[in-house]
Every structure is written in structure tokens, then in C-alpha cells.
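1. kindly generate the corresponding structure for this input.
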Amino acid sequence: MPQQIADKNTIIKLITAVLTVTTKDYYLENTTITSSKANTSALYFRNSSKGILRNLNLQKIGGNTTSEEGSNFFGLNAVLLGTEESEVQVENSQIFSNADGANAVFATGIGTKISLKGVKVETTMNSSRGVDATEGGYIEGTGLVISTRGAHSAGIATDRGRGIIQISESVVETRGEGSPGIYSTGTIEVKNSRLVAYGSEGAVVEGKNSIKLEEVELIGHKKAGVMLYQSFSGDAEQGIAQFSMIGGQLEAKEGPLFYVTNTEAQVYLENVQLTGTSGILIKAGSDRWGIPGKNGGNVIMTVKDQEMEGLIIAEKGSSILIRLTGKSQFKGSIQGAAIDLEASSLWEVTGDSEVRYFGSINSFTDLQSRIQNKGYTIKYDALDTHNKYLAGKTYQLAGGGTLTPNK
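-> Model (predicted):
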């Protein structure tokens, strides 16, 4: 394992490059730059430098990092590295990494900006992300093709210090274990793109950070479609993890579409096509992160004009509130969660369910008009103050089945 050196000043002293730029108005085209030494970038912008790069071939062929944390947090060993309020524009170029701890494109520090257009990005080894921003660094890109093959190598990533990334009209594929299409400990927005993670979840939000997708196809082949959590690492500030998706498609080849653990979370969906092999729409529960007994997931999922189906599971010590707004329809069953249905929305019950409460609804007449049931039993928590209007009684539901207190 590489030596772990977390001190920023020590890491900065380790950074070298084949070509280091410290001036403004730098221009380079039709050039190949190759690095093969440890801790050595191909191209390094620092000291508020500004540059335009066209038709470049930037390569990292061997030369593993000597500090995995230095690579993850500060860009050590990255192929293209921007720091210290530098601004870089890259067009019609290729960036290739074949070393451990060698992120392809890395921006770190507030005021640092890397803009990518028509760029092919590829990494093959572990801990080598496609595009990565930390400590307030900013990356924007359009027309990108991003491919990673190693473990812990997300296609689009932010790490410690809440970087910012905006991507559009791009294709992202990852194949390694623990390598989602998107990993956010910052702010990431993606539009009109396709992302497939063959060895991981499609997207992951850690801590008080966010992912926002519009007209995106997102597919996770392992564990879940989207995971929202808080780890032990300290890389992400604790708080509400946020995931928003408007239009597009979300698919989970394995596990629930959404999995929430050891964090507070908010999910928003609108007109998204949802496909899940496991049949579980969303699950909140405890896992290996956090303090046992205090590490459940608590999530509010709000959907608008959304069709969705499956099982909703809130394990002991966790909570889920599903808010159906607009003309949303949910077809499925509930175990331990709460559900709120606007007048124009509908829950089609497909199995016996246990519901904590029914949101802002305050009469059985309103509740019954928003539930389509065919003989299943729905149990509610008679001790929850939201359910005072039900008075602990059992009710017959139109279409068959009963609404009864959970005694």
C-alpha cells in the first residue's frame, strides 16, 4: 500500500510534472505529453495560470502515487492538474491514465476551473477517477467520453472540500468495484448524458452533498441504483444528502433503486422511468457505517407526476416518508414507512402493508379516495399523533381489504 500522507503542504511539495505552467495566456496544441514517474503529472497548472489546450494527448504510463490520500484530496499524480486559481480550457483532446492513484483530470481549490469540450478520458488502474474536483475546485464539461476500469474510480467525482462539477451531453462507463458513475462529496450536476456503472451503484452521495440529474440515463449494476450515506472517513460534512432527477431513466440491476444508511437524505423525482430487478423501490436501514443502533437512514422522497412501483422498506431505527404530488402513482407495498398523497395522486396496494402514518391527510374519506386496494391489509400506527383522526379503529376499504391499527 502507498504511504498515507494527509498533510496538504507535504503533498504539494511532492507534486511534479513533465510540464508546469505558471503564466497567463498559455496556448498549446497538437502535442503529446507523457509522464511515467511517481507523483508526476503530465501537465500542471498553478499560480493563477491560464491556458488553452487543443488536440492534445496527455498520458500517464506507470508511476504509481506514493500517497493515495494525496491523490484523492490534492491531485498528486493526476494526469492534468489545476490548482491555485488556475483556469484551463481543453478541447478535442485525449487524457489517459495507467497508474494507481492517477486521476485523469483534477481541479482543486476555490477559483480553480477546468473546462472540457470534446475530450476522451480513460483510466485503467485503481483510485483513478475520470474527472475529480476538491476543496471548491470546479470542472465543467460537454461532449465527454469517460471510461474507468479500476476499483474506487468513479467516472465523475468530488472529494474532500466539496468540489463542483457540471457535465452535459456525455457518456460515462465505469467497471471497477466501488466505482459509481458519480460519487459526490460536493455538488455535481449532469444533463443529457448516459452513465453506466458495471461494478458499483450508479451514483453515490456522501454526507451533506448533492447530485442533480436532468434527462440522464443512469444504470447501476451492483448493490443499488443510488446510495445516500455517511461514511467514517471524514471526507464529507455530515448533513442532508440530496439526490434530484428530472426526466431520464434510472435502473438498478441489483438491490434497491435507492438505498439510504447512516444519514439524513432527500430525494426528488419527476417523470423518471424507473426499473429495478430486485423489486425494492427504496430501502433505509443500518449498515457498516456509523454507531450501531444510531446508524439508520432517514429519508424524505418527494415525487411529482411520477409513476413508480415496488417495495418500500424502512428498517427499525430508520424512517422513510414518501410524498406523492401532482399526478403521481405508486404501485406496491410498504413496510414501516410513511406516505403522503395529494388529492390527485394514488397508491395501488399490491401486498399487506405497515404504514407509520399518511402524511397531511386528516380524514378517512380523503385517505380512502387516494388508495386502490384489492383485499390487502394495511396496518397503521395508532400511537402516532398523525393518525389521531383514525381513532385506533378498523376500517373497511373500498375494493376490499382493511385499514387496521398495528396492535
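2. CA only for contacts and neighbour counts going forward, please
-> OK.
3. measure the closest residue to residue 74 other than its chain neighbours to residue 316 for me?
-> Nearest residue to residue 74 in three dimensions, chain neighbours excluded: residue 108, at 6.4 Å (CA to CA, 6 or more residues apart in numbering). For residue 108, the distance to residue 316 (CA to CA, to the nearest Å) stands at 40 Å.
4. which of the two has more neighbours?
-> residue 108 (32 against 13; other CA atoms under 10 Å).
5. quick one, what contacts the more buried one?
-> Neighbour list for residue 108: 74, 75, 82, 83, 84, 133, 134, 135, 136, 137, 138, 163 [criterion: CA atoms under 8 Å, 6 or more residues apart in numbering].
6. and if you look at residue 258?
-> Per CA under 8 Å, 6+ apart, neighbours of residue 258: 224, 225, 226, 227, 228, 281, 282, 283.
7. let's go with 10 Å and repeat that
-> Taking CA atoms under 10 Å, 6 or more residues apart in numbering as the contact definition, residue 258 lies against 201, 203-204, 223-228, 250, 252, 267, 276, 280-284, 312.
8. to check against the first, give me the structure of this:
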Amino acid sequence: MNFKKVAPILALVVTTSLLGGCTTDTTYEAQSTQEATNLQENKEEKVYVVKVQNITDHTITAVTGELTQDGPPALPNGETVTGDGPPALPDGETKAESTPSALPDGEAMTNNTPPSDEGGMQSFSASQETITFTIDDTTEITIEMLQGTQEGTLDQIGVNDILEVALNDDHTAKSIIVKNLNAGGGFGGSNTVTQGTSANTIDTDKNITDGRYISTGDDENALRVDNAKVTLDGITVEKTQGNSSNTENGDFYGQNAGLLVTNGAEVTIKNSAVNTTVTNGNGIFSYGEGTVVNVSDSVIHTTGNNSGGIQTTGGGTMNATNLEIETKGNSAAAIRSDRGGGTVKVLGGSYITNGTGSPSIYSTADISVADATLVANNSEALVIEGKNSIALENCNVTGNMGSSNLDENDSVHNIMIYQSMSGDAAIGHATFTAKNGSITANQGDMIYITNTTCTVELTNVALTLATDTLLNVSGNTSSRGWGTQGSNGGDCTFIATNQAMNGKIRVDDISILDLTLQQGTQFTGSINTENMSGTTTVTIDDSSKWVLTGDSYITEFTGDLSQIETNGYKLFVNGEQVK
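-> Next up is the predicted model:
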């Protein structure tokens, strides 16, 4: 359950642990004058920096301490970043070409104000005192990230998190900031829009036919359209040489892209070809609010890492019709978005990727696709990060995520919905909808949901599974920085309409599933056959059916039990066998 406001329960307790192993417990009275050495106090509140030791319901126990400034920040797996390396992404790879692996592409962010810090990584130095405090319905929770902050919830606080806590006189938390100790140095991205140079720039309104635009320079676009209304028909864009000095400037702002449209420009592109062979050689890039790209009947080929087909960031708009896109590099989604997101609409065409960490769609935006073929030959098919969406209609989707670059406990999947906490995607509710068409998984679970809340809606989609798992809603090890282990589960509302689906559904003990089967849906499968303790609600209407393929354990059922065929197995609701 996600919640920010909860009822107060206990008073604040401070425990002092002596070096000899003895402890003394002292309860604060209203007029107590005792102060911890790291305490800052005013008439209304007391401020602590603490490290969480235990969370029980609405009560947190933590050790007090202080923050000290260290050297450069570290990646979630403990590796030191060099300035250009981004956080690890779903396929276990990073955006920077100089690091071992590549991410499934960017993330979006709506708050560009960085946390206050003088640079480098901070560390927590513990004292010998612990405190226990509670959260009430007025507590404000903020999550500090690499490039800003987001409103948070209690279930986003986990054991070992570092908090800055302001306590009221009644010993409840007035505010909590979940600290990001990597915030000072970031991962090499700039808060300043850095787009490099351009070999060719159009900054006045005009129509152009059969032009050819070439770039071989570092951090250079082959063609840039800046604050102009332009039509391009039958042009060729070639970005065949030129290094990218900073992969995140390429991912976020279009540096080194083939064709960059920026600064409120409106561009129509048709019957054209874009070819790039360099890192950050995104084919066509739409950056910034008010920028609109309308591209149709064109071909885009990219071969470098971090080189998507069409890329949208900073609130830009991309409208694509009947494109042929193929990418070969890692972290090179065919339809790609990153920091700041935007709006992407795709109609028709073929969108194929071949690299690792290169789904056919990576969404940190609102992306809708209809009547298209989407194929990821060496990656999961689709990824949604944070408060963003993918909507498909009449699409044929195929994914083939390998496991060679993954850790032992990592998930192999076809569709992933998650929150990385890297700071490039707003925290919030994700949405995935698919109507008609097909989705094929060649490896792994069909759908994996972790460290986020989301809605999944399937309507008359032909599903082909690679394994026996249809849906996996669960936490993760936090090795990639996706929340805190033990409190980073998924929360999914899953609605199946006129849908045939089969396979196992798994909901772990820190996750939630609300499953609705309606309008002729038939689910042939099981839920939590291992008697996992995740919260699972199932609703079935009179036209739908659930055929068990194993003993199933749920916490709540709504509907007529006659709509369930046990098939020789048992159904348990809240531990009680009902069929």
C-alpha cells in the first residue's frame, strides 16, 4: 500500500548505547532538557540526521549521526563513477560506452533543481544514540534524488536509508527527507542544456527538398533546426564520425544526434533517410517544450551505443508515421525518451533493435503506438520508467532479453515497469495498455513490476509466453539502486478485458495486486502457488472464468465462485479453502 498520511501511535524514545555494551533508555517528557549532540532545536521542531534500523507499521527506529563529505559518488553496486557513467539500468548495463554495460535508455525528470551539495559523495557517521519516532497524517515526506526531489511515501523508506527528520514537540515527524548520498556529483549529466555544435543549422522558416547534411565533428549534429518552422522532403542526414564527450548530454539534450530539433521549432520531415554510426547518434531528436517533430515515410538506421531511432526529451513532441527504424547499439531503443519526457505518437511502421538494453520502446514520456511492428532482438520488448505510459493498439511486439549481462538475482522479462530512483523519471503511477495485436516473449517472465505503482490493461491481445510466468510483481535486491530492499515491491492494478491469458502470477510479500477479469476473459493459471504472502485481490464478473492450474492463494475475492474451475486444485482466500 502506498500512503503518506497515517495515524500517530507512539511517543519518541531516545536510547543511548554505551561502548561497553550497556544501554540506557530515556523517555522524553514535555519539559525535558536532554539533547542529543547532533540535535538542532528551535521552538517548534528538532532536526536529526539518522540511519533507519527498523520500520514497524508507522514507527521508525534509527541511529542518529551526521553527514560528512567524501570523495566522488558511487554507483549502486559500489563502483566509483568517473563523470560520464550513469546508474545501472534494466539489462544491467550503463549508458556510458566506457563502462561495462548499457542501460535500456534514459529516464525522465520534472524537477531540475539539484539537491544542495558541494560535490562529491557524503557519508553517514553514526553516534551511539538511537531514536524511535512515528509518522502522522501531517508528515511531509520528500525523496532526494540525483537531480532534484520528489514527494514520497512511507513505503519508500527502507532499512539503512539516511533521513533528515524534523520532529514536532509531540515527538511525531513533521517532515522527513530521504537523503541521496550520491547527490553531490551526479553521474556526469549537466543541469545546463548542452547541445554541442552543428555542421548545418536552419533557424529561419523554409521548405527544403533533396538536401544532404553530413557531420564528422565531435559533439556535433549533422543538422539542427532551431526555433523555425521548416519542411524537409527527401533529405539525407549522415552522422558518420565524431565522438560524444558526455553521454548524458547526448541522451538528455541531443548533443551528437543526427538531426536535432530544438528551441520551439516545428519541423515536418518526409521521404527522408537518417544514418548514424557514433555514440549518442540518435537519429531524430525532439528537445524542449513547444518543439514539434512530424516525421513520416522515412528510414532511420543507427549503429552506435546510446543511439535511439527517434528520441524525445524535455517536454518535446514527436509524431511519427510509417517509419522504418533499426538500431544496432546498446542502450538504443527504437522509440526512446529520456529526462523531461514529452509526448510521442507513432502510427504504422517497423521498429527493430539489436543491442542489449535496447527495448523497442523505452518510455519516460507518454507514448502511444498503433498498427506497428515492434521487435527487440536482444532486449526486453518494452520498458516504462516512473510516472509515464505506453499505449499500444493493433501492434505486434516481440522481445528476447538475454541473461548474460545480469546478476544471479536479476529478472529476465519481456515487459518491465519500474522506478530506478536515478532522478531522471518522476516518481508516480505508470500505465501500460494494449488492445488487440500480439505480444511475444522469447525469454523470461511476460511482465515484471518492481519499485513502482502501475495500471496494466490488456484487451484481446494474443500473448505468447516464454516461461510459465505471466506476471511477476515483486521487490528486487536494490543492487541497481531501484529502491531499498524490503520495501521496493510493486503495486499493480491489472485489468483483463475479453482477454485469454495463461500462466503463473507471483506477488511477493511486499507487493500488491488487484486483478480484474471482465467481459469474457479467461485466465488459465495460478496465483501464488508457493503461498506467498503478497496482498492479492481478484474480481471476476459473470462472463469471465478462472481455470486453476495449481493451488492458489489470494487475500480477497469478489464475484461468484462458480466462475472458478478448480481443475483438481484448491483456492484459498485469506488462508481458508473456498474451493
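9. would you give the TM-score for this superposition?
-> The TM-score (TM-score structural alignment, normalised by the length of structure 1) is 0.90; 376 aligned residues with a CA RMSD of 1.4 Å.
10. hmm, back to that, from the contacts of residue 108 of structure 1, pick the one nearest residue 365 of structure 1.
-> residue 163 (48.9 Å; CA to CA).
11. would you mind finding the match for the closest one in structure 2?
-> Here residue 163 of structure 1 is matched to residue 342 in structure 2, going by TM-score structural alignment.
12. same question for residue 124 of structure 1.
-> With TM-score structural alignment as the criterion, residue 124 of structure 1 matches residue 303.
13. residue 367 of structure 1 falls within a helix, correct?
-> Yes. The assignment for residue 367 of structure 1, made by DSSP: H, G, I helix; E, B strand; the rest coil, places it in a helix.
14. spatially nearest residue to it (excluding sequence neighbours)?
-> Residue 367 of structure 1 sits nearest to residue 361 (CA to CA, 6+ apart), 6.4 Å away.
15. got it, and residue 173 of structure 2?
-> residue 167 (4.5 Å).
16. that neighbour sits in which helix or strand?
-> strand 162-168 (DSSP states H and E).
17. whereabouts in structure 1 does the longest strand anywhere in structure 2 align?
-> If you go by DSSP state E, structure 2 has its longest strand at strand 122-145. On structure 1, no counterpart of strand 122-145 of structure 2 exists by TM-score structural alignment.
18. what residue lies at the spatial centre of structure 2?
-> residue 385 (2.5 Å; CA atoms, centre = their mean).
19. quick check: the aligned residue for that one in structure 1?
-> In structure 1, residue 385 of structure 2 lands on residue 206 (TM-score structural alignment).
20. the strands in the stretch 251-400 of structure 1, which residues?
-> Using DSSP state E, counting those that start in this stretch, the strands of the stretch 251-400 of structure 1 run over residues 258-261, 263-270, 273-276, 280-284, 297-304, 307-314, 319-325, 329-341, 346-349, 353-355, 371-372, 377-380, 395-396.
21. turn the ones you listed into JSON lines, including distance to residue 187 of structure 1.
-> Rendered in JSON lines, the data for these read as follows (distance: least, CA to CA, whole Å):
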{"stretch": "strand 258-261", "distance to residue 187 of structure 1": "18"}
{"stretch": "strand 263-270", "distance to residue 187 of structure 1": "14"}
{"stretch": "strand 273-276", "distance to residue 187 of structure 1": "23"}
{"stretch": "strand 280-284", "distance to residue 187 of structure 1": "23"}
{"stretch": "strand 297-304", "distance to residue 187 of structure 1": "19"}
{"stretch": "strand 307-314", "distance to residue 187 of structure 1": "26"}
{"stretch": "strand 319-325", "distance to residue 187 of structure 1": "24"}
{"stretch": "strand 329-341", "distance to residue 187 of structure 1": "28"}
{"stretch": "strand 346-349", "distance to residue 187 of structure 1": "33"}
{"stretch": "strand 353-355", "distance to residue 187 of structure 1": "33"}
{"stretch": "strand 371-372", "distance to residue 187 of structure 1": "37"}
{"stretch": "strand 377-380", "distance to residue 187 of structure 1": "38"}
{"stretch": "strand 395-396", "distance to residue 187 of structure 1": "46"}
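22. residue 217 of structure 1 is nearest to which of these?
-> strand 273-276 (9.2 Å).
23. show me what the closest one is packed up against.
-> If you count contacts as 3 or more CA pairs under 10 Å, 6 or more residues apart in numbering; DSSP states H and E, strand 273-276 of structure 1 packs onto strand 217-220, strand 249-252, strand 307-314.
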